[in-house]
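J.: my questions concern the predicted model and sequence given below.
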Amino acid sequence: MSVCNKDGIMKIVAIQSSPRGKDSNTLKLLNAALEGVTAAGGETELIDITKLNIKYCTACNVCYKTGVCPIKDDYNSVLEKLLSADGIIWSSPNYMANVTAQLKTLFDRSPNVTHEQLFDGKYGFSLTTAGSRDVNFVLDIMNAFMRICGGNSIGGVGCAMVQGQSAMEAAIGRSYEMGRDLVEAIREKRKYPEQEAVHKAWREGFRNIIIANKEQWTHNVDHWISKGWM
């Protein structure tokens, strides 16, 4: 659940997943978005997951039982920061019509975030760049992850680099404004009825899976009961 820090300031965590680092065009959009967050009074933290040790998911299912991934690496510390944030900005360039391997690995390690809808009450958006014009598909992947984990997406910004420098400058401007809007969405607890309907329908369907595995997925069951979902 989204909780502001002790000073009432919105905390926004941004995920950088481009292996190109400071030379990344996507990072330019992300930096602009963070400037927008700051201008709107939010607090920011950028996490470069390409510099972290995040291993592949092994489908051990331990997180469903304990609530914690047992793999010893940087994943749990990243998740802790995401869960403490009010908003999340996802960013990835288009790699083979998908997000980068680094971001996909982070997503794959997060099945319990989906099972327990741990982004419930959080807001986010996504950023991408591509050499071609295919940007929406990658934005949709990141925004879909936000939604399937219980959060709301306010949109996304993409830039097709083939369109030239003016397109990039325009995308930087839109990213800045979306950063500002993210803070406002959190501040006003903006409603997204269509997304809320999706969350409700998902929980209604997944409840049966939780019940069917209640002997093994004990942490999931306790969480669902505490949320009043079963």
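T.: Cool, got the structure. Numbers count the residues shown, from 1 in each chain.
J.: from here on, contacts and neighbour counts on C-alpha atoms
T.: Fine.
J.: can you give me the strands for this protein?
T.: Ranges of strands in the chain, per DSSP state E, are 11-16, 43-48, 87-91, 123-130, 152-160.
J.: can you list contacts of stretch 209-218?
T.: 64-66, 220-221 (CA atoms under 8 Å, 6 or more residues apart in numbering).
J.: let me redo that: stretch 27-40
T.: 12, 14, 16, 18, 21, 43-44, 89, 91, 127-128, 171-173, 175-184.
J.: rerun at 7 Å
T.: Defining contact as CA atoms under 7 Å, 6 or more residues apart in numbering, one finds that stretch 27-40 is touched by 16, 44, 91, 127, 171-172, 175-180, 183.
J.: identify each buried residue in the helix ranked longest in the chain, please.
T.: Across the chain, the longest stretch assigned as helix under DSSP state H is helix 165-187. Across helix 165-187, burial judged by 16 or more other CA atoms under 10 Å covers 168, 171-186.
J.: want to compare, so here's the second one:
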Amino acid sequence: MKIVGISSSPRGKNSNTLKLLDAALDGAAKAGAEVESIDVAKMKIKYCTACDSCYETGVCSIKDDYNGVLEKLLDADGIIWSSPNYITNVTAQLKTVFDRSPLVIHEQLFDGKYSLSLTTAGSDELDFVLGIIDNFMVHCGGNSIGGVGCSVARGPEAMEAAIEKSREMGKDLAEAIKEKRQYPKQEAAHEAFREHFKYVILANKANWTHNCDHWIEKGWI
């Protein structure tokens, strides 16, 4: 069982969100997972150019660090996404990773994977950012077990509590993977997406050849 943690704060080792991620990975490791942390803020990941080549070939045409990150995500059973709140959103670094992942959404490549979301903020605006991360995971075909957020303005005790909760959630992520836990509302969202999006795939089958072949292979069309 492999769990990959994604750090996206430009503050690096000084990041409060990284403290939550490290704790979650520690919890997952104690529950038997092989873990790896990836700092996308240190990588060269360019913006998506909307060239559509991934829909046709299954491979992103841009040659940079994103392709290696995606390979590790696809190889993992679980993903821990983390980002501080930047202007009521994830960081630009994580958003760029999301924007480079249309193939993952089109082909539901996180099907069968589980995730955990982590964030910190100077205010109490936590749930909105966690929701952005969870929504991305579900749109990619995966399931989210929930998230942990911390308002650092509430002081060291709040941070310590969030760190401990992140550690426990990391353990729970590993358990969710082991037991293949079901989340009925998220599964219903997957089914609704596939029922709708199959018509988009069919309408573009002449150009989105890799997408179409994938959907046929999965039995979704």
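T.: Received, thanks. Not measured: the values here are computed from a predicted model.
J.: could you give the angle of the longest helix of the first structure to strand 87-91?
T.: 160 degrees (axes from the mean of the first three to the mean of the last three CA atoms, to 10 degrees).
J.: which part of the second structure lines up with helix 165-187 of the first structure?
T.: Counterpart in the second structure of helix 165-187 of the first structure, with TM-score structural alignment as the criterion, is residues 156-178.
J.: determine how far the matching stretch lies from the middle of the whole chain.
T.: 17 Å (CA atoms, centre = their mean, to the nearest Å).
J.: number of residues surrounding Gly32 of the second structure?
T.: Neighbour count for Gly32 of the second structure, taken as other CA atoms under 10 Å: 14.
J.: what of Glu71 of the second structure?
T.: Neighbour count for Glu71 of the second structure, taken as other CA under 10 Å: 10.
J.: now for it: what does it line up with in the first structure?
T.: Under TM-score structural alignment, Glu71 of the second structure pairs with Glu80 in the first structure.
J.: its match and Ile54 of the first structure: what is the separation?
T.: 14 Å (CA to CA, to the nearest Å).
J.: number of nearby residues for the equivalent of Ser117 of the second structure over in the first structure?
T.: Superposed on the first structure with TM-score structural alignment, Ser117 of the second structure falls opposite Ser126. Ser126 of the first structure: 29 surrounding residues under other CA under 10 Å.
J.: now do the helices in the second structure.
T.: For the second structure, applying DSSP H gives helices covering 16-30, 53-57, 66-75, 92-99, 102-106, 127-139, 156-179, 184-203, 209-218.
J.: okay, the ones you listed, which one's buried deepest?
T.: Of the helices of the second structure, the one with the most neighbours on average (mean count of other CA atoms under 10 Å) is helix 16-30, at a mean of 24.
J.: residue range for that helix in the first structure?
T.: Aligning helix 16-30 of the second structure against the first structure (TM-score structural alignment) gives residues 25-39.
J.: what does Thr114 of the first structure align to in the second structure?
T.: In the second structure, Thr114 of the first structure lines up with Ile105, judged by TM-score structural alignment.
J.: leaving out sequence neighbours, find the closest residue to its match.
T.: The shortest distance from Ile105 of the second structure to any residue other than its chain neighbours is 4.3 Å, reached at Cys140 (CA to CA, 6 or more residues apart in numbering).
J.: which position in the first structure pairs with the one you found?
T.: Checking TM-score structural alignment: Cys140 of the second structure goes with Cys149.
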